[in-house]
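Student: coordinates only, sequence not included:
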């Protein structure tokens, strides 16, 4: 069995998945209010796995993310320190993306502070 070490994770999700989330205390945010949007239709946070910090987070923004992830529009890329892709996950949501309550492989539940730090982050640094 090969063990792959990765240091960053990039997520690609369609924006409609974010409709139950709260940004700066506001429910049902528009895509303009959501940090890490790519081309207005994909949520693409880049996470420093060791520290649980979203690198491309807009400082000063807080969020409570609750997403039932659409199977047709999700990709999780595991990257090295140079952002080279080491592994792509397309089946289940990694457990580390739901640190506050059980995600059952289908949900992302996380609270992000104004510095982009994910609350209760518990990194899973190896893929088997």
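Tutor: Perfect, thanks for sending it. Quick caveat: nothing in here was measured; it's all calculated off a predicted structure. Residues are numbered from 1 along each chain as shown.

Student: When you work out contacts or count neighbours from here on, use the C-alpha atoms and nothing else.
Tutor: OK.

Student: what's around the residue lying closest to residue 91 once chain neighbours are set aside, how many residues?
Tutor: Nearest residue to residue 91, sequence neighbours excluded (C-alpha to C-alpha, 6 or more residues apart in numbering): residue 71, at 7.6 Å. Residue 71: 13 surrounding residues under other C-alpha atoms under 10 Å.

Student: Residue 55 too?
Tutor: 17.

Student: what's the answer for residue 67, then?
Tutor: Applying other C-alpha under 10 Å, we find 21 other residues in the vicinity of residue 67.

Student: And here is the other one:
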């Protein structure tokens, strides 16, 4: 008779991008080019009812951000988000869903419920810092 156990192996992977799919509850909590975005029609990278930026982790620049556009967002998302860390080829390395990770709130404490950030005319997120807490699996 033999017995079997399961082992978990820790693997380190390099990540380059964060792709977010934020289910925004109140679009009017955002401004684009200094105007309140009541219906969410002004914010770049909106897909249906979600805001979907892809952020370069190293630079804090949002890909495909329209040059000259500014945004100040304070979106309530709560547990309606999917956040994916991607490698340089944009393959998914790790995906989490639910509460907003701290990395998405460089403009203030989001308490796991809010995306808070200011985006400059070049797509650069003001005060960007990489904080991958919440993405790493914890040992049992």
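Tutor: Alright, I've got the coordinates. Just so we're clear, the structure is a prediction, and the values are computed from it rather than from any experiment.

Student: Tell me the secondary structure at the alignment partner in structure 2 of residue 124 of structure 1.
Tutor: Aligned by TM-score structural alignment, residue 124 of structure 1 pairs with residue 131 of structure 2. Classification of residue 131 of structure 2 using DSSP: H, G, I helix; E, B strand; the rest coil returns coil.

Student: quick one: the residue nearest in space to the middle of structure 2 from residue 92 of structure 2, how far?
Tutor: Nearest to the geometric centre of structure 2 sits residue 20, at 3.9 Å (C-alpha atoms, centre = their mean). Separation of residue 20 of structure 2 from residue 92 of structure 2 (C-alpha to C-alpha, to the nearest Å): 12 Å.

Student: Apart from its neighbours in sequence, what residue is nearest residue 14 of structure 2?
Tutor: Spatial nearest neighbour of residue 14 of structure 2, excluding adjacent residues (C-alpha to C-alpha, 6+ apart): residue 87 at 6.2 Å.

Student: Residue 16 is in contact with the one you found, correct?
Tutor: Yes - counting by C-alpha atoms under 8 Å, residue 16 is a contact partner of residue 87 of structure 2 at 5.1 Å.

Student: picking up where we left off before, how about the match of residue 124 of structure 1: what's its closest non-neighbour residue?
Tutor: residue 103 (5.1 Å).
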